[in-house]
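Okay, sequence plus prediction incoming.
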Amino acid sequence: MTAWAHGLVQGVGFRWWTRSRALELGLAGWAMNLPDGRVEVVAEGSRADCRALLDQLGSSGTPGRVDRLTHRFSEARGGLSGFAER
């Protein structure tokens, strides 16, 4: 799954928070700040666990403020371990 969080999501602990939620779900991947102010989240694992992370990313419990969340599901490429803040 790749998701893009739009809003006040940089400089507020959003990537760290995302990493913690992803690790709790057993997902591999990363959360990365983009130059345009969004955060990109790439997560591999079961579709159910990716969906659970997506639900959390769109909740009111995130640091900062997520105004819009876009995403896409695709086949896992593999080769990822752990979950990084980039």
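On my side now, so go ahead.

going forward, measure contacts between C-alpha atoms and count neighbours the same way
Fine.

which ones are touching the residue nearest to residue 31 when sequence neighbours are not counted?
Leaving aside its chain neighbours, residue 31 sits nearest to residue 41 (4.4 Å; criterion: Cα to Cα, 6 or more residues apart in numbering). Residue 41 sits next to 1-5, 29-32 when contact means Cα atoms under 8 Å, 6 or more residues apart in numbering.

Then residue 33?
Contact analysis of residue 33 by Cα under 8 Å, 6+ apart lists 10, 15, 39-40, 86.

Structure two is appended below for comparative analysis:
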Amino acid sequence: MADDYEAALVRITGRVQGVSFRVWTRNEASRLGLAGWVRNEADGSVLALIAGPNTAISTMIERFWHGPPGASVSSVEKKPAALTQTPTRFRITG
């Protein structure tokens, strides 16, 4: 794995469910060349695992703050994630 590759677990809160946030995330992540997954959580947040080049991760974090039309993001919390297996694409898991 290259030195500039990382993985992050990101929790996005606010009005992020019911506004196509997961589809938007998959599309944006794919445009940036990121792999991983995104899902809705029972508490109303969206959780995403994003993996790829550091610069693409940083760009995606910035984009999370805006989200799709209709979203109102109140927080974006990023934590490092250890990968046992590197994802090859980006998918919606729930």
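Structure's in. What do you need? No experiment lies behind these values; they were computed from the predicted model shown.

what's the burial count for the counterpart of residue 63 of structure 2 in structure 1?
Residue pairing (TM-score structural alignment): residue 63 of structure 2 is matched to residue 56 of structure 1. Other residues lying near residue 56 of structure 1 total 15 when counted by other Cα atoms under 10 Å.

How much space separates residue 56 of structure 1 from residue 77 of structure 1?
23 Å (Cα to Cα, to the nearest Å).

As JSON lines, the contacts of residue 41 of structure 1 with neighbour count, secondary structure and distance to residue 46 of structure 1 would be great.
Compiled in JSON lines, the contacts of residue 41 of structure 1 are given as follows (neighbours: other Cα atoms under 10 Å; DSSP: H, G, I helix; E, B strand; the rest coil; distance: Cα to Cα, whole Å):
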{"residue": "1", "neighbour count": "20", "secondary structure": "coil", "distance to residue 46 of structure 1": "10"}
{"residue": "2", "neighbour count": "18", "secondary structure": "strand", "distance to residue 46 of structure 1": "13"}
{"residue": "3", "neighbour count": "21", "secondary structure": "strand", "distance to residue 46 of structure 1": "15"}
{"residue": "4", "neighbour count": "22", "secondary structure": "strand", "distance to residue 46 of structure 1": "19"}
{"residue": "5", "neighbour count": "24", "secondary structure": "strand", "distance to residue 46 of structure 1": "21"}
{"residue": "29", "neighbour count": "22", "secondary structure": "strand", "distance to residue 46 of structure 1": "13"}
{"residue": "30", "neighbour count": "22", "secondary structure": "strand", "distance to residue 46 of structure 1": "16"}
{"residue": "31", "neighbour count": "24", "secondary structure": "strand", "distance to residue 46 of structure 1": "18"}
{"residue": "32", "neighbour count": "17", "secondary structure": "strand", "distance to residue 46 of structure 1": "21"}
